[in-house]
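Trainee: Next comes the sequence, and after it the predicted model I'd like to discuss.
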Amino acid sequence: MENQINILNMELENYDGDIKDLNEELNSLKNSHAILKKEFSSVIEENKKLSDTLKKLLNTECSLKVKVNEDYENIIANLKGRIDELLTEKNTVMKLWQNSAKTIEILEDKARMISLGQDDYMTKPEIEKIKQSYEEKLQQMQQNLISTKEKFHESMKYSAEKRDAQKESDIERSLENQATAFKIVKNLESEILTLQTRLEYTFEQKLMLEKSLMCKDGIVEGKSYL
């Protein structure tokens, strides 16, 4: 009889230890879940900003009615494709997050039922199985979250590089236009100087012709008096 009591006490201690381990693991998972939820919200916000940026680019394109070249169309198409990928990743992570929330609810209910003695004894392997299942989902969720963030930053970097390239192209075009304008001005100045020289030469020729005519008129008048 005493041996049976000792065995029951040992099982009870193991039972209490399992409950304690389960509650500690549950709290740890809840904290990890809260952190991931915060990071996930941040990714969604970044994704929204990227979508807004693309919309502004498209609206600007439409309002200015600029003829878009093939390269720019490829950039827009690439951004659209990456946003679609981000949305797909977002939906996947959202499903994983919802599954993790359900898992936490199940663990909480399980712990509550065990504490109230309303459930059969949960063995250590069962606890480990639940923990392993959740950890796998948690790792998958983290991987998807990392992948989503990497793709987002990659697309932003790609977009920034293209914008910088566009800015450099605009600057080069502006410098070329300025150089062309400078050449035009210099040519005009040269033509003006040439025209001014021709006018001065023509004016001098006119004065000489007038003097010559005056001299001839004087000679004619002198002869008429004779």
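Mentor: Here it is on my side, so go on.
Trainee: CA only for contacts and neighbour counts going forward, please
Mentor: Noted.
Trainee: which stretch of helix or strand covers the residue most central in space within the chain?
Mentor: Centroid-nearest residue in the chain, with C-alpha atoms, centre = their mean: residue 156, separated by 2.8 Å. Under the criterion of DSSP states H and E, residue 156 resides in helix 124-225.
Trainee: so what secondary structure elements neighbour that helix?
Mentor: Helices and strands touching helix 124-225, by 3 or more C-alpha pairs under 8 Å, 6 or more residues apart in numbering; DSSP states H and E, are helix 2-64, helix 70-115.
Trainee: Please state the offset of that helix from the chain centre?
Mentor: Put simply, helix 124-225 sits 27 Å off its chain's centre (C-alpha atoms, centre = their mean, to the nearest Å).
Trainee: let's bring in a second one:
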Amino acid sequence: MDATPRPPVLAGLRRTYEGEPLLESDVAPDPIAQFTVWFQDALDAGLPEPNAMILATASAGGRPSARTVLLKGYDERGFVFYTNYESRKGRDLAENARASLLFPWHPIRRQVRVEGAVTRIPHEESAEYFRSRPYGSRIGAWASRQSAVVRTREDLDARYEELAARWPEDPPVPDFWGGFRVAPVEVEFWQGQLDRMHDRLRYRRTRPGWVLERLAP
């Protein structure tokens, strides 16, 4: 008898999308202003962690990788997140300084996709943010060699306790940790609609501003 687990039946996961139309006449002239409107909508809707975003990177050889990180700031220059520079995403960005972001706001039938070039933010900005973090998170940044193989959980916890004993109050800013900024060249706003006829509006960077385009769903 075949005991191999069967994949779940996905047909029952169909979903109907229905939302307010997303029209060119209703959106802001630039994507950062429009993102601000939608981000506030996500906050008002009570979405858990609306600043959670999927960050996709690729190595120099084109091997892709994606993970969830938290947006920690944005303005007309781009979208900022923080990480260990020696992590897989940090290594990818050192080799290939481009990334894609995705904000999956499923409960309100929306998503925002960002593509752009990535740069490290100045050390002073990273240091200011690092000092604002809870003490435990600051020690954790030192204790974890992010993306490296760890022999046991006990080894990781022991390293944390060792560093907490070394810096009981104010750990310094690691030189291997800091922020990246994704400077957008494309920002797409997606609004779910009936019959898979979704609204997709894309802002594309030109000189000196943005072009707004509608994409087929």
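Mentor: Happy to help now that I have it. Model, not experiment: these values are computed from the prediction.
Trainee: Would you give the TM-score for this superposition?
Mentor: Here the superposed chains carry a TM-score of 0.17, computed using TM-score structural alignment, normalised by the length of the second structure; 74 aligned residues with a C-alpha RMSD of 6.5 Å.
Trainee: For residue 125 of the first structure, which of the helices and strands packed on helix 124-225 of the first structure is the nearest?
Mentor: With C-alpha to C-alpha as the measure, helix 2-64 is the member of these nearest residue 125 of the first structure (10.5 Å).
Trainee: and the angle for the closest one with helix 124-225?
Mentor: 10 degrees (axes from the mean of the first three to the mean of the last three C-alpha atoms, to 10 degrees).
Trainee: I figured residue 115 of the second structure hits residue 101, correct?
Mentor: Yes: Residue 115 of the second structure is within contact range of residue 101, at 6.4 Å (criterion: C-alpha atoms under 8 Å).
Trainee: Those two: who's more crowded?
Mentor: Neighbours of residue 115 of the second structure and residue 101, each counted by other C-alpha atoms under 10 Å, are more numerous for residue 101; the result is 25 against 20.
Trainee: what's in contact with the helix or strand hosting the more buried one?
Mentor: Assessed by DSSP H and E, residue 101 of the second structure sits inside strand 98-105. With contact meaning C-alpha atoms under 8 Å, 6 or more residues apart in numbering, strand 98-105 of the second structure is reached by 42, 47, 50-58, 93, 110-118, 182.
Trainee: Okay, and which of these map to helices?
Mentor: Within the contacts of strand 98-105 of the second structure, residues falling in helices by DSSP state H are 42, 93.
Trainee: Would you list the buried entries among the contacts of strand 98-105 of the second structure?
Mentor: Listed as buried from these are 42, 50-58, 93, 110-118, 182; burial here means 16 or more other C-alpha atoms under 10 Å.
Trainee: Which members of the residues you listed occur in strands, if any?
Mentor: 52-58, 110-118, 182 (DSSP state E).
Trainee: The helices and strands packed on helix 124-225 of the first structure into a markdown table, with extra columns for distance to residue 165 of the first structure and mean neighbour count?
Mentor: A markdown table is the format used below for those (distance: least, C-alpha to C-alpha, whole Å; neighbours: other C-alpha atoms under 10 Å):
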| stretch | distance to residue 165 of the first structure | mean neighbour count |
| --- | --- | --- |
| helix 2-64 | 16 | 14 |
| helix 70-115 | 11 | 15 |
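Trainee: what about those helices, which gets the closest to residue 192 of the first structure?
Mentor: helix 2-64 (38.8 Å).
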